[in-house]
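# what's the 3D shape of this:
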Amino acid sequence: MRLNAKQIAACTGGQFLVDAIDPSALMTGITWDSREVQPGWLYVALPGEHVDGHDFVEAALRAGAAGALVMQSPGRPACLLAREMGAAVIEVANTASAITDLAREWRGHLRGRIIGLTGSVGKTTTKNLVRDVCAAFGSTVATRGNQNNELGVPRTLLAADPETAVVVVEMGMRGMGQIAELCDFVRPDWGLVTNVGESHIELLGSRENIARAKAELFAALPAGTGRAFLNLDSPALGILMDAGRLGERPVALSGFDGHPDGAAVELYEREAVACDEVVWAEDVALDAEGRPCFTLCARDRADEGDLSLFAPVERCRCALALTGAHNVDNAVAAAAVGFALGLDLETIASALGASVPEPGRQEVIAARGGFTIVNDAYNASPDSMRASLATFAATDVAGRRIAVLGDMGELGSFAEPCHAGVGAAAAEAGLHRLICVGELAASIAEGAAAAGMDAARISRAATVADVLEELDTLLEPGDAVLVKASHFMGLNRVVEGLVR
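All right, here's what the predicted structure looks like:
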């Protein structure tokens, strides 16, 4: 972001409580956390349920903030401090909305390609892979962590400079119309939907509705210059294309398929999906630690004027540092973006291989007790639970496999069967022990028992302390323990307790 106080006030409809000593001086960053403030940044005072950002305006100014957006006067001491430091204090009707207003204004200054990304499972992992591939093309800014909501999305745009070559914007949603609202100011050039699963089914009622909500990203792409990246292996492919109006507008299509059975090539060649390029994986295998290696394949149309002609297939071996066969889909999606940017497959494969997982997402930790922790506690859905269990089952373990699984959120009336389905997957994973944490996880235990897992190997725990107490007597050198649940369950504390 490079906006001065006058521009900020103009695009947010704000009024100066304190004028900047130099109204033309550019503010070069934004935050609503006073602890993050750097000199020259804009601090935004957000009201919260437990903490009011207006109470930290002084702290932000002392840290070097060049301006503050507020919804009310921060008080005489803060205003006097702002005058003393030459900083602006601007009052707006709603500071959260003002962040979107700033992003909408700043979007017009960005000259690089804006890539919107969404999906039910693996958004953040895929975003990181896309980011790392795009970094081989040019300067890249991407969503930090999983800040994919109405605050994090505008912050991603505001973190970019006009010279930034690619901006990768992860978009989350909880209901119909929310991705469309984000796209209204993001104005993505390209859009990628990773997959359609059961996340948010409580609010949307069916996978079909979830697909329609995700397709809002495709519907927002500009005719003539837009490009949609489609998972050719998705059962929701037709809904995504129809709801995204991809057959009605001149939007380029890129297909990808990470778990090939020939479907990607077949679809491509018979033009059931008229992609002008397709990227897929062949010869997928997992090493002893569950990390995929595969042949990355790509092909585009030989002649844009003749859709019956095809260029030769390009191939390159690729090995991931991430674990799990499900990450082949994520990697091939990122490769499709790199291929569309014009990168060669060797460069793409190198970038994919260097990408590492974030903490809490299939993070493998060697504990001092001689056992291994698979920390996948950041979040969970039925699809990601099954994928994590499949990866855990495919990984070489010297000792025993133990899984600590907790509640999954936002499933509504589907919660019981979804949790029971995870239990059935756990029964097939060759676990020595299954520890279920939370009220909903009772259905995981019931599903595992119904699928044939010995009831003596299934236990229930009410608290993190109960889990740690059981693991303390259970874990031995060579064992591996998988920890996974929705974020609100706080099972990261199990991991923290095990590594102390």
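
# every contact and neighbour count from this point should use C-alpha atoms.
OK.

# mind listing what residue 462 touches?
Residues near residue 462 by Cα atoms under 8 Å, 6 or more residues apart in numbering: 437, 438.

# please repeat the previous calculation with a cut-off of 10 Å.
Neighbour list for residue 462: 406, 436, 437, 438, 439 [criterion: Cα atoms under 10 Å, 6 or more residues apart in numbering].

# which of those are buried? Put it as a ChimeraX command.
A single ChimeraX command selects the buried members of these (16 or more other Cα atoms under 10 Å):
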select :406,436,437,438
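
# now the contacts of residue 462 as CSV including secondary structure?
Supplementary listing: the contacts of residue 462 in CSV, determined by DSSP: H, G, I helix; E, B strand; the rest coil:
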residue, secondary structure
406, strand
436, strand
437, strand
438, coil
439, coil
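
# in TSV: the contacts of residue 462, plus distance to residue 463.
Output for these, formatted as TSV (distance: Cα to Cα, whole Å):
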residue	distance to residue 463
406	10
436	10
437	7
438	8
439	11
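
# quick one: which of the contacts of residue 462 is nearest residue 5?
residue 406 (47.5 Å; Cα to Cα).

# residue 213 against residue 197, yeah?
No - counting by Cα atoms under 10 Å, residue 213 stays clear of residue 197, with 11.9 Å between them.

# give the intersection of the neighbour lists for those two.
119, 207.

# between the two, tell me which one has more neighbours.
Ranked by neighbour count (other Cα atoms under 10 Å), residue 213 and residue 197 place residue 213 first, with 24 against 21.

# how about the secondary structure of that one?
When classified by three-state DSSP, residue 213 comes out as helix.

# spit out the contact partners of it.
With Cα under 10 Å, 6+ apart, residue 213 has these contacts: 119, 173-180, 196, 204, 207, 240, 243-244.

# give the buried subset of the residues you listed as a PyMOL selection command.
In PyMOL syntax, the buried subset of the contacts of residue 213 is picked out as below (16+ other Cα under 10 Å):
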select buried, resi 119+173+174+175+176+178+179+180+196+204+207+240+243+244
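
# and the end-to-end length of stretch 200-220?
By Cα to Cα, to the nearest Å, the extent of stretch 200-220 from end to end equals 21 Å.

# structure for this one too, so we can compare:
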Amino acid sequence: MVLNQKQKTKQLEEKKLNNFSLYELKKAPFLRGFFFIFDFMNIQDLHSAFLANPSISTDTRKIKENDIFFALKGDNFNGNTYAQKALEKGASMVVIDEEEFYVDDRTILVNDVLKSLQLLANFHRKQCKAQVISLTGSNGKTTTKELINAVLSKAYKTIATKGNLNNHIGVPLTLLTIQPDTEIAIVEMGANHLKEIEFLCKIAEPDFGYITNFGKAHLEGFGGVEGVIKGKSELYDYLTSNNKSIFLNADDPIQKNKLNTYTKRFGFSSEDPKYYTIQLLDAQPFVNLLVEDINIETNLIGAYNFSNCCAAIIMAKYFNVEMHEIKEALEEYTPDNNRSQIINTNGHYIILDAYNANPSSMKVALENFNSLEKDRKILILGDMFELGESAKEEHQSISDLAKSLNFEQVILVGENFYLTNNHFIKLRSFHDLKAYLKENSLPSKSSILIKGSRGMALERVLDLI
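Purely as a prediction, here's the structure:
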């Protein structure tokens, strides 16, 4: 008997209500071309399919054999249109939310691909034995995450956020890399507006958390510094309301004001003996610290990286990692990916810190650079993004700071820095910087700090000097 569309839809709904498996639904002859509504009631079925092929892709350019392709959407792309291509390139299944792009029985049609990815990640997290450590903050998240992973992996099977995949897509993708034998998952969380960290916590359900700091980052989305504090604190709010534990910097003035509101807390301090004591010995140029009478010499430049090291140490101590393993991990770690990298090229000593920038990180970077015992110090600074109405004021403030520190030469790049009031070399774009450096060589054997927001991509300067 040939069924009309109404009869097909009714049968499909009956199968959903009867909780048929995903595979039974996929094999049903009437499914082809019709919309299967996927929801939390059958998330277990999708998870079973994921366990059979535990690798997710959201980009057909990077797809691997047997990946499950989630057809996400963005402002300028629609992943549904790539479903056919994903299968051709070896995907085991594709998850889409527009029925016109249904391919064959390897296609799963859902209401919302992104929501399905998030639900799957949360379900997977619940099934795993791994303890989850989440961290957020205005500056230092990625470095701190890598340091935590370095020390904990000495004693445990760990996974950690890759790169800076720390948003509403990146967090689910990170959770889905947790393996059956994973013991600790370190999940970085980024945010540029209120309630975002709260939402990410509902997906990751962390057991522990740490906030690196509260700085002038994403001011446009948070509506100012107070919004930043409130937004980042959503991590600690979640943990305390769920009787979970927090790690904290007891020397941070903002966190210090809230110490009494956190009951299950484990802190570090160089000032307060009530907390685990770690001392900064120097940072000329690398962070050298003292803990339990053991000297640890890192490859991290700048005193601002001291607290990042401390966070890794306090977590390692909590999880009973041996002190010699902590020392080994911190001394082995070398930053990369444009984060405070030390590069010696053509006689120049270069600090490449072009991973990102905001007023807080820019300030400490300039102050640290000024404190280094180096000659011929040159700044190449790029615009700081997402500052909204504060952009003019904050760029002028950094310009004024640079002037007060008396560097030999300052080159400012970007529309915001171009409008600042000073006598520095000001260029509207990287294209203008490239032209300038072709005509004007930097003084030989200079010490150069290169810093700007990710969108400025100032690492390209290396090819010019």
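
# so where do the strands sit in the stretch 301-450 of the first structure?
314-319, 363-366, 372-376, 401-406, 433-437 (DSSP state E, counting those that start in this stretch).

# my bad, should have said the stretch 151-300 of the first structure
According to DSSP E, counting those that start in this stretch, the strands that the stretch 151-300 of the first structure contains are 166-170, 190-193, 227-231, 252-257, 277-286, 292-300.

# go through the ones you listed and name the closest to residue 412 of the first structure.
In terms of Cα to Cα, the element of these nearest to residue 412 of the first structure is strand 190-193, at 23.7 Å.

# which part of the second structure matches that closest one?
Aligning strand 190-193 of the first structure against the second structure (TM-score structural alignment) gives residues 208-211.

# average offset between the matching stretch and the first structure?
Superposed on the first structure, stretch 208-211 of the second structure shows a mean distance to its aligned partners of 0.6 Å (mean Cα distance after the TM-score superposition for the first structure).

# contacting residues around that stretch?
131-141, 144-145, 186-189, 201, 232-236, 238-240, 243-249, 255, 264-267, 311, 315.

# just the buried residues out of the residues you listed, in ChimeraX syntax.
Filtering the contacts of stretch 208-211 of the second structure down to the buried ones (16+ other Cα under 10 Å) takes a single ChimeraX command:
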select :131,132,133,134,135,136,137,138,139,140,141,144,145,186,187,188,189,201,232,233,234,235,236,238,239,240,244,245,246,247,248,249,255,265,266,267,311,315
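
# need the nearest residue in space to the aligned partner of residue 329 of the first structure in the second structure, chain neighbours excluded.
The equivalent of residue 329 of the first structure in the second structure is residue 307 (alignment by TM-score structural alignment). Once flanking residues are discounted, residue 307 of the second structure sits nearest to residue 249: 7.3 Å by Cα to Cα, 6 or more residues apart in numbering.

# how far away is the aligned residue in the first structure for the one you found from residue 317 of the first structure?
Matched by TM-score structural alignment, residue 249 of the second structure corresponds to residue 231 in the first structure. According to Cα to Cα, residue 231 of the first structure and residue 317 of the first structure sit 21 Å apart.

# please apply the same query to residue 490 of the first structure.
With Cα to Cα as the criterion, residue 490 of the first structure and residue 317 of the first structure are 38 Å apart.

# now swap in residue 30 of the first structure and tell me
41 Å.

# ok, the two, which is more surrounded?
residue 30 (23 against 16).

# relative to residue 162 of the first structure, how far out is that one?
The spacing between residue 30 of the first structure and residue 162 of the first structure, counted by Cα to Cα, is 16 Å.

# all the helices of the stretch 51-200 of the second structure, residue numbers only.
For the stretch 51-200 of the second structure, the helices defined by DSSP state H, counting those that start in this stretch occupy 83-88, 113-127, 141-152, 170-175, 196-204.

# which position in the first structure pairs with residue 396 of the second structure?
In the first structure, residue 396 of the second structure lines up with residue 420, judged by TM-score structural alignment.

# now the strands of the stretch 301-450 of the first structure as a markdown table including distance to residue 89 of the first structure?
Shown next, in a markdown table, are these (distance: least, Cα to Cα, whole Å):
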| stretch | distance to residue 89 of the first structure |
| --- | --- |
| strand 314-319 | 51 |
| strand 363-366 | 43 |
| strand 372-376 | 42 |
| strand 401-406 | 45 |
| strand 433-437 | 48 |
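
# return the most buried member of those.
Of all the strands of the stretch 301-450 of the first structure, strand 401-406 has the most neighbours on average by mean count of other Cα atoms under 10 Å, namely a mean of 26.

# so it matches what in the second structure?
Under the criterion TM-score structural alignment, strand 401-406 of the first structure matches residues 377-382.

# ok, average deviation of that stretch from the first structure?
Relative to the first structure, stretch 377-382 of the second structure is 1.5 Å off (mean Cα distance after the TM-score superposition for the first structure).

# before we move on, the earlier item: looking at the helices of the stretch 51-200 of the second structure, which is nearest to residue 326 of the second structure?
Among the helices of the stretch 51-200 of the second structure, the nearest to residue 326 of the second structure by Cα to Cα is helix 141-152 (5.4 Å).

# give me the mean distance between that closest one and the first structure.
Relative to the first structure, helix 141-152 of the second structure is 1.0 Å off (mean Cα distance after the TM-score superposition for the first structure).
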